[in-house]
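# Coordinates for the following, if possible.
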Amino acid sequence: MGFIRVRFGVYNPVNPGDVVEVEGLVDTGVIYTVVPRSVLDKLGVKPLERRRFRAFGGYVERDVGEAGVVLMGRRRTVPVVFGEVDEIVVLGVTALEAFGLEVDVVRGSLREAELLMLLQSKVGRSPQFQG
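Model (predicted):
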């Protein structure tokens, strides 16, 4: 399978009207979405914490915050990594899950995922699996 490129909007949840469009790769092996720090700073998105990531055989530390993403006509808030200069924009798996999307490897695109839910009808009874 080749890489899947996707265009998506990024916004500050405090000011959802100001959206910046970016293009990046979809990577189901990456947990968080990576957006250039310059874009997040322009939108006024603030880091909430600093996290350690394994990358290229070593470790790096990056700021992490919450930003809004516009994808396929819908909006969700997702964790984002403040990408450094020359780092690739990536749409990570937490964003895909938040949007209920999955990668269609045959078509090289995103598609609606079949959403699963665990149901339990009464307290003390075994869960009922639907599917």
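
# going forward, measure contacts between C-alpha atoms and count neighbours the same way
Will do.

# Just give me the residue closest to the centre of the protein.
Centroid check for the chain by Cα atoms, centre = their mean gives residue 95 as the closest residue, at 2.6 Å.

# Now do the buried residues in the strand or helix carrying it.
Element membership for residue 95, per DSSP states H and E: helix 93-99. Within helix 93-99, the residues that qualify as buried are 93, 94, 95, 96, 99, counting by 16 or more other Cα atoms under 10 Å.

# Looking at the residues you listed, which one is closest to residue 27?
Distance to residue 27, by Cα to Cα, is smallest for residue 93 among the buried residues of helix 93-99, at 6.8 Å.

# That closest one against residue 25, yeah?
No - using Cα atoms under 8 Å, residue 93 makes no contact with residue 25, being 11.4 Å away.

# Tell me the one among the buried residues of helix 93-99 nearest to residue 115.
The nearest one, if we look at the buried residues of helix 93-99 relative to residue 115 and count by Cα to Cα, is residue 99, at 10.6 Å.

# And this one, please, so the two structures can be compared:
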Amino acid sequence: MVKVKLGNPVSKSREKIVDKALVDTRSTFTVLPRSIATKLGLRSLGKRRVETANRSQVLDQSFASIEIDGKNTVTPLLISGTLDKILIGVITLEALGLMVDPTKGTLKDTETLLL
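Modelled structure (predicted):
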């Protein structure tokens, strides 16, 4: 679990949310519970069909500002009505220049490649 700070990049006056999140290296996108997306005032910008461990479902797409380990970016994300925790996906990790260190179970800096 990592500490994250989330915000609405369009409406800076909205509250920021600080919470714990699970880093999921099998997830492409970061996923927020709908309750957190609502608190942040995030709008749905479309829908995306995703495959989960249990079934296929359609989730709302949006974006948010996110900070982990003092690094921040604006990241695309999905909003779930069934998930109760924040999942950090690979797109967000790469945008922040972070990767999982499997030997320590922590995040570490990584180089950004433009190939």
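
# TM-score of the superposition?
Once superposed, chain against chain, the TM-score is 0.89 (TM-score structural alignment, normalised by the length of the second structure); 114 aligned residues with a Cα RMSD of 1.5 Å.

# before we move on, back to that, in space, what's closest to the aligned residue in the second structure for the residue nearest to the centre of the first structure - neighbours in sequence excluded?
Counting by TM-score structural alignment, residue 95 of the first structure lines up with residue 92 in the second structure. Closest residue in space to residue 92 of the second structure, ignoring its immediate chain neighbours: residue 75 at 5.8 Å, by Cα to Cα, 6 or more residues apart in numbering.

# Of the buried residues of helix 93-99 of the first structure, which is the nearest to residue 69 of the first structure?
After measuring the buried residues of helix 93-99 of the first structure against residue 69 of the first structure - Cα to Cα - the closest member comes out as residue 95, at 8.2 Å.

# just checking, that closest one touches residue 33?
Yes - taking Cα under 8 Å as the definition, residue 95 of the first structure is a contact partner of residue 33 at 6.8 Å.

# Now for these two: what residues contact both?
Counting by Cα atoms under 8 Å, 6 or more residues apart in numbering, the contacts common to residue 95 of the first structure and residue 33 are 78, 79.

# Okay, helices next: where are they in the second structure?
Ranges of helices within the second structure are 34-40, 90-96, based on DSSP state H.

# quick one, which of those helices is nearest to residue 51 of the second structure?
That would be, of those and by Cα to Cα, helix 90-96, which comes in at 15.7 Å.

# Have a look at how far, on average, the closest one is from the first structure.
Helix 90-96 of the second structure, aligned to the first structure and superposed, deviates on average by 0.3 Å (mean Cα distance after the TM-score superposition for the first structure).

# And stretch 107-115 of the second structure, what's buried?
The neighbour-count check on stretch 107-115 of the second structure (16+ other Cα under 10 Å) flags residue 107 as buried.

# That one: end-to-end distance?
Stretch 107-115 of the second structure stretches 23 Å from its first residue to its last (Cα to Cα, to the nearest Å).

# how about the strands in the second structure?
Taking DSSP state E as the test, the strands found in the second structure are 2-7, 17-23, 30-33, 46-51, 56-68, 71-80, 86-88, 98-101, 106-109.

# out of these, nearest to residue 40 of the second structure?
strand 2-7 (6.2 Å).

# any residues touching that closest one, and which ones?
Contact partners of strand 2-7 of the second structure, identified using Cα under 8 Å, 6+ apart, comprise 14-23, 40, 64-69.

# cool, and stretch 34-43 of the first structure?
11-12, 18, 20, 46, 80-85, 87-92.

# matching residues in the second structure for it?
Using TM-score structural alignment, stretch 34-43 of the first structure lines up with residues 31-40 of the second structure.

# That stretch: average distance to aligned residues in the first structure?
Looks like 1.1 Å for stretch 31-40 of the second structure (mean Cα distance after the TM-score superposition for the first structure).
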